[in-house]
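Participant: Below are the sequence and a predicted model for it; my questions follow.
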Amino acid sequence: MNSLGTLVVIILVSAIGIYFLLKSANNDSYKEKSKKPVSPKKYDSSKNIIYTKQSPRKDHRKFTSRAEADKAVNSLRGILEGILMDQKVTKGEINELNKWCVHNQGLGHMNPFKDFLHTIQHRILTESDKLDTLEDIYWLSQQYQENNIYYNAVTSDMQTLQGICHGIISDGVIEDLEVIELYGWIEKNKHLSEIYPYAELYKLLSDILDDGVIDDEEIKSIKSFFQEFVELNDKKLMSTIKEDTTGISFSKINPIEIKEPIHGKWVCITGELNKGTKETLYSRVERNGGVRKNNVSNKLNYLIIGGAGSPAWTFASYGRKVEDVISRQKKGHDIKIIKENDFYEYLERTGS
């Protein structure tokens, strides 16, 4: 091959090389432009999960909420166990519980978290016996953990009952058929027999339907009860119902009343009060000769339960002390459970 031919070959090879080099560069540029931008990754140390735009936080939380709830309850139970070990409650320990509340505020729409949050953020700040309140919270955490499936089933059924009552009273009128149908639902759900307010409502409806006649006063009694269990959004209607039931208290048909002087009787108070503090109520007990007791025992005569309607006990029976008393009653011990309103009625009745 002469020199001219060699030169032509070199030029052709060079041109081909440059062509493929430019094509490769253009392809790489196109691929880079066609890539979808990826958002910066975010790391959630509490769950060891990395979130991107393709795995939004809210979607993951929807699927991990149950695990998150269990983890939060375990954490709370551990904190409480640590605090209760020395049977003392310090300001620093209360602050730590408040931090737990802040950290788990997002779970506040769920039971039992709205119960925990309410009790820690409200009751524990106002009650002098903080140790007793913490033991209540610890008891509730045990109920959640040890009876998780049962707890959730009961919670669902009690919410249904609350919804039924809400629907019945929503127009301010209670028809006879509604009373009969409600009693039918109550009869079918006797597994709720030890849960507030099932037992009270069952007793109320049984007494009303016993004679086969539902009169106006009995309808007012049902409305009075519903006021304790249901809060309507229509404030005007609520006010009308309240006026309509003036002088009628559900507690008056409660089978448990104080019929004798409390002088020398042992009295314990539990739960959140409608009126004042436990210290104030204990003072009135002692002024009437009663003996203050902070814990349940076989010698206890009366357990007074607060009537504030705290959500902390709406779906978990009344609380650990009531559970304790019921257990002792079954063994033959004569301990009476009294509602706060009934006790105040007793004080007014006796002029003390």
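Facilitator: Received it, and whenever you're ready, just let me know what you need.
Participant: use CA for all of it now, contacts and neighbours both
Facilitator: OK.
Participant: Quick one: the helices in the chain, in order.
Facilitator: Applying DSSP state H to the chain gives helices spanning 3-34, 57-84, 91-103, 113-118, 124-126, 130-146, 148-169, 176-188, 198-209, 216-229, 235-244, 278-287, 320-330, 340-350.
Participant: got a markdown table for those helices, with distance to residue 307 and mean neighbour count too?
Facilitator: Output for the helices of the chain, formatted as a markdown table (distance: least, Cα to Cα, whole Å; neighbours: other Cα atoms under 10 Å):
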| stretch | distance to residue 307 | mean neighbour count |
| --- | --- | --- |
| helix 3-34 | 66 | 11 |
| helix 57-84 | 26 | 14 |
| helix 91-103 | 24 | 14 |
| helix 113-118 | 15 | 20 |
| helix 124-126 | 16 | 14 |
| helix 130-146 | 16 | 18 |
| helix 148-169 | 17 | 16 |
| helix 176-188 | 23 | 14 |
| helix 198-209 | 14 | 17 |
| helix 216-229 | 9 | 19 |
| helix 235-244 | 17 | 13 |
| helix 278-287 | 12 | 16 |
| helix 320-330 | 14 | 16 |
| helix 340-350 | 6 | 16 |
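Participant: try it against this one:
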Amino acid sequence: MEDKLYAFNYTKNRDKLFANLVSIIDGVLADGVVRDDEVLYLDTWLLEAKHIINNGVIKSLSARVSDILTDRIITDDEREELKGSLYKIQKDILDIPDVDFYSVESDLHLLNGLCKGLIADRQLSDDEIHYLDWWLTQNGILKNNYPGKELYSLIKSILSDGVITKDESSKLHTTLIDFTGCDLDSGVVDGLATRLPINADATVNLTNKTFCLTGVFMAGKRASIEMVIEKAGGKLSSGVTKNINYLVIGTLSSRDWRFSSHGRKIEKAVSYRDRGEDIKIISEEMLFSVLP
């Protein structure tokens, strides 16, 4: 049974990484230029992609990126060569047999990867914003449901007057960091949980309130955190129902988490919240700010 579960999880995580990479490349190429920071991002991301690094296509890309960075100078010729290679790598990945690129789950991985690629150079150009708008417009399911719904709404608001201001671009950039958990200014390539759905202004009460936890917590194992909540007067639920008061998202993401930086519990909680249920989605930090 454990072997079957491992094989299932391995396949899911492998497929997630392949889908992520296809769209990371999409995001990197969206403005037609491969920048230094984007090459560095690809190098670091590939070094951490253990589930797919033994694939021949990925090995060749990783070796090429590492070679470009060896002398710490990226020439224009190297940029153009890498850009051509990335288009080919995309096609080669999509041709890998038995990899899921066509499910709703895969669409979420593709969106996550695209957003990572768009912010890999720590900025958003107008072309990249328009590309994300086009990409979401093509996917009816994503743009009408979490997390695409929030991103799509913000982008449409930004584009409504035909002018993208610096503040609007900065706001979208921050939103993409919150969604992907990819905070490059803090040195995090792919390691923080999503903050996109968090009710940042929520008041957190403990007594007789029901909490559900998801993700990986900096404070320790989930079981020990649940014990602290109970001692402080709170109740616990193993799953998300309309009767819980708070869903708490751990600070850290995990490559084994089904949707990378957001999971099923978050998706379900957002759905209940959108239907008017009194569920607050809070961060680990918000929880611990009220724990004794």
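Facilitator: In hand now; what should we look at? Here the structure is a predicted model, which means the values were calculated and not measured.
Participant: Put one on top of the other, what's the TM-score?
Facilitator: Remark: TM-score between the superposed chains equals 0.50 [TM-score structural alignment, normalised by the length of structure 2]; 207 aligned residues with a Cα RMSD of 4.7 Å.
Participant: coming back round to it: nearest to residue 254 of structure 1, out of the helices of structure 1?
Facilitator: helix 198-209 (7.3 Å; Cα to Cα).
Participant: which helices and strands does the closest one pack with?
Facilitator: Under the contact definition 3 or more Cα pairs under 8 Å, 6 or more residues apart in numbering; DSSP states H and E, helix 198-209 of structure 1 sits against helix 176-188, helix 216-229.
Participant: 10 Å - rerun?
Facilitator: If contacts are counted by 3 or more Cα pairs under 10 Å, 6 or more residues apart in numbering; DSSP states H and E, helix 198-209 of structure 1 sits against helix 148-169, helix 176-188, helix 216-229.
Participant: check the fit of the last one onto structure 2 and give the mean distance.
Facilitator: To tie it back to what came earlier, the one meant is helix 216-229 of structure 1. On superposition with structure 2, the mean distance recorded for helix 216-229 of structure 1 (mean Cα distance after the TM-score superposition for structure 1) is 4.0 Å.
Participant: Compute the inter-axis angle for that helix and helix 148-169.
Facilitator: Interaxial angle, helix 216-229 of structure 1 versus helix 148-169 (axes from the mean of the first three to the mean of the last three Cα atoms, to 10 degrees): 130 degrees.
Participant: what's the angle from helix 216-229 of structure 1 to helix 235-244?
Facilitator: Using the same axes, to 10 degrees: helix 216-229 of structure 1 against helix 235-244 is 130 degrees.
Participant: Then the first one?
Facilitator: Helix 148-169 of structure 1 runs at 80 degrees relative to helix 235-244, counting by the same axes, to 10 degrees.
Participant: so residue 178 of structure 2 makes contact with residue 194?
Facilitator: Yes. Between residue 178 of structure 2 and residue 194 there is a contact at 5.4 Å, judged by Cα atoms under 10 Å.
Participant: list residues touching both of those two?
Facilitator: residue 261 (Cα atoms under 10 Å, 6 or more residues apart in numbering).
Participant: one step back: which one of the helices of structure 1 lies closest to residue 51 of structure 1?
Facilitator: With Cα to Cα as the criterion, residue 51 of structure 1 lies closest to helix 57-84 of those, at 6.1 Å.
Participant: correct me, but residue 128 of structure 2 touches residue 119?
Facilitator: Yes. Residue 128 of structure 2 lies in contact with residue 119 (Cα under 10 Å); the separation is 9.3 Å.
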